[in-house]
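Visitor: Give me a 3D structure for the following:
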Amino acid sequence: MANVAITGAGRGIGLELARQHAERGDRVYALVRRPEGAPELTALAESSDGALSVHRMDVSDNASVAQGAAALGEVRLDVLYNVAGVAGRAEAQLDGTDWEDFDEAIEIMLKGPLRVLGAFLPRLGEDSKIVNFSSQLAASTWPYGGHYPYVAAKAGLNRLMRSVAIDLKDRGIIVGLVHPGWVQTDMGGSGADISPQESAASIIRLADGWTIEETGEFYKWNGERHPW
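Guide: I've put the predicted structure just below:
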């Protein structure tokens, strides 16, 4: 049994990761900004016989992250998934940039994962894994424009976590970046390529096999290395 913490667990891939980890017998700590707004997660917790608990955490807020981490007690974490994210505006913003939208993306998807990692660092040890949700849009190989807040946050996350991976390698803590695929969620839309169930199952397999030799690498959900 592994101890697993998941941010952004109220819906989409985060919710499905919580479900699948609980079903295979792991202890799941589901972190969500508004537990009262996550009825499916709450129902899952109530039917889990103690395998899953829900905790409030807004990854954009320092105090909320600290309080959410403290609520878990001193449990040692085996896997930490940094999933929480926002879509941001997709259209190009060469003038009239929506800076509030931009700032929200940076706070949640770039600074947020580092806040969460820092709060949980005392609970991470050798062979613990931090899986950060990035995107194909973060890669220089992405051949489209637009999505300025999102691409800035995710590209920054990739380089940030590569630095973190170097700094934590001597402690045996594994840091990974993953593109979850184009997934049929509220963010991805119903016309996306794969289901949350397929994405989550593949990412769990990827996390299970992630080694310290691969720390800091960027992979697709299906185990292929992502060009960057």
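
Visitor: contacts and neighbour counts: CA atoms only from here.
Guide: Will do.

Visitor: which helices and strands does the longest helix belonging to the chain pack with?
Guide: In the chain, taking DSSP state H as the definition, the longest helix is helix 148-168. Packed against helix 148-168 by the contact rule (3 or more C-alpha pairs under 8 Å, 6 or more residues apart in numbering; DSSP states H and E) you find helix 99-106, strand 174-179.

Visitor: any idea how far the most far-flung residue of the chain relative to its centre lies from residue 148?
Guide: The outermost residue of the chain relative to its centre, with distances by C-alpha atoms, centre = their mean, is residue 95 at 30.8 Å. Between residue 95 and residue 148 the computed distance is 12 Å (C-alpha to C-alpha, to the nearest Å).

Visitor: let's see this one next to it:
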Amino acid sequence: MTHLLVTGGGRGLGRALCDEGLARGWRVTATVRRAGTAPAGAAEIVMDVTDAGAIAALAGRVGPLDVLVNNAGIIGPAARAIGPLDPAAFLETFRVDTLAPLAVTQALLPCLRTAPTGRGRVLAISSQMSFMGYAKSDHIAYRAAKAALNKVMQGLATDLAAEGIAVVLIDPGWLRTDMGGPQADLEPAEVARAILSVAGGLDMSRSGQFLRHDGTRRDF
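Guide: Next up is the predicted model:
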């Protein structure tokens, strides 16, 4: 049975990914900030993804793992590049959106190396706002953090290629979530179905790529 772990599984796209995994008959583990927010049927781990101690203990709580989706993230301050600059808020956005996915993936490598299906796969939820050809400046901390996430996950893909662990970035599109707002284009459940279809068929030929939620390749 495929074992899926989703960070930030208590709401939005993360919860939709957990729901879809359960609907497929997969074993699902969700990390959440508040107890009782993971979907029924999912194993719940209450933790902050920036907590080094919690991350260090994660592998012992998870066990063999097929699919890791680094989904937890924050939008951060709305400020543009000309300010006002809030260094603490800027750095917190990087801690959650860039460093936490890298740290969680590193911690769970022993679990991915013993994947029940024989091939561990890592997906990281990025954003169209990270695209280097998209020059808008609102929420500059978020844009920069997601662009940095793309680079560290690309580096992981390079480092893990010899082990056969595929790593990809996912642009989920504009979602109707607390972050995306009610005017957004896409329903989380629809996008979650597409992302887990990508995860199910992911192989090393696609590792290191930046993909749309439907699996088509996009530019960094």
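
Visitor: I'd like the helices and strands packed on helix 148-168 of the first structure as JSON lines, with distance to residue 186 of the first structure and mean neighbour count appended.
Guide: Written out in JSON lines, the entries for those read as follows (distance: least, C-alpha to C-alpha, whole Å; neighbours: other C-alpha atoms under 10 Å):
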{"stretch": "helix 99-106", "distance to residue 186 of the first structure": "16", "mean neighbour count": "17"}
{"stretch": "strand 174-179", "distance to residue 186 of the first structure": "17", "mean neighbour count": "27"}
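
Visitor: Ok, which of the ones you listed comes nearest residue 12 of the first structure?
Guide: strand 174-179 (14.3 Å; C-alpha to C-alpha).

Visitor: what about whatever residue of the first structure lines up with residue 109 of the second structure, how many residues close to it?
Guide: Here residue 109 of the second structure is matched to residue 121 in the first structure, going by TM-score structural alignment. A count of nearby residues for residue 121 of the first structure, using other C-alpha atoms under 10 Å, gives 15.

Visitor: got the contact list for residue 121 of the first structure?
Guide: Contacts of residue 121 of the first structure were listed using C-alpha atoms under 8 Å, 6 or more residues apart in numbering, and none were found.

Visitor: and stretch 155-166 of the second structure, which residues are buried?
Guide: By neighbour count on 16 or more other C-alpha atoms under 10 Å, the buried set for stretch 155-166 of the second structure is 156, 157, 160, 164, 165, 166.

Visitor: And the furthest pair within the residues you listed?
Guide: 156 and 164 (11.6 Å).

Visitor: was I right about residue 12 of the second structure contacting residue 178?
Guide: Yes. Look at residue 12 of the second structure against residue 178 with C-alpha atoms under 8 Å: they come within range, at 7.0 Å.

Visitor: Tell me which of those two has more neighbours.
Guide: Neighbour comparison, residue 12 of the second structure and residue 178: the larger count goes to residue 12, with 20 against 10 (by other C-alpha under 10 Å).

Visitor: what's the spacing between the more buried one and residue 196 of the second structure?
Guide: The value you get for residue 12 of the second structure to residue 196 of the second structure, if C-alpha to C-alpha is used, is 15 Å.

Visitor: One more: residue 78 of the second structure?
Guide: Between residue 78 of the second structure and residue 196 of the second structure the computed distance is 31 Å (C-alpha to C-alpha).

Visitor: and residue 177 of the first structure, what pairs with it in the second structure?
Guide: Alignment of residue 177 of the first structure against the second structure is given by TM-score structural alignment, with residue 169 as its counterpart.

Visitor: Now do the contacts for its match.
Guide: Applying C-alpha under 8 Å, 6+ apart to residue 169 of the second structure gives the contacts 123, 124, 125, 126, 150, 153, 208, 209, 210, 211.

Visitor: Who are the contact partners of residue 80 of the second structure?
Guide: 137, 138, 139, 140.

Visitor: just residue 114 of the first structure next, same as before
Guide: With contacts taken as C-alpha under 8 Å, 6+ apart, residue 114 of the first structure has no neighbouring residues.

Visitor: what does residue 105 of the second structure give?
Guide: Residues 68, 122 are the ones in contact with residue 105 of the second structure under the rule C-alpha under 8 Å, 6+ apart.

Visitor: Are we agreed that it is in a helix?
Guide: Yes. Residue 105 of the second structure forms part of a helix when assessed by DSSP: H, G, I helix; E, B strand; the rest coil.

Visitor: separation between it and residue 179 of the second structure?
Guide: Counting by C-alpha to C-alpha, the gap between residue 105 of the second structure and residue 179 of the second structure amounts to 24 Å.

Visitor: cool, residue 186 of the second structure as well?
Guide: The spacing between residue 186 of the second structure and residue 179 of the second structure, counted by C-alpha to C-alpha, is 13 Å.
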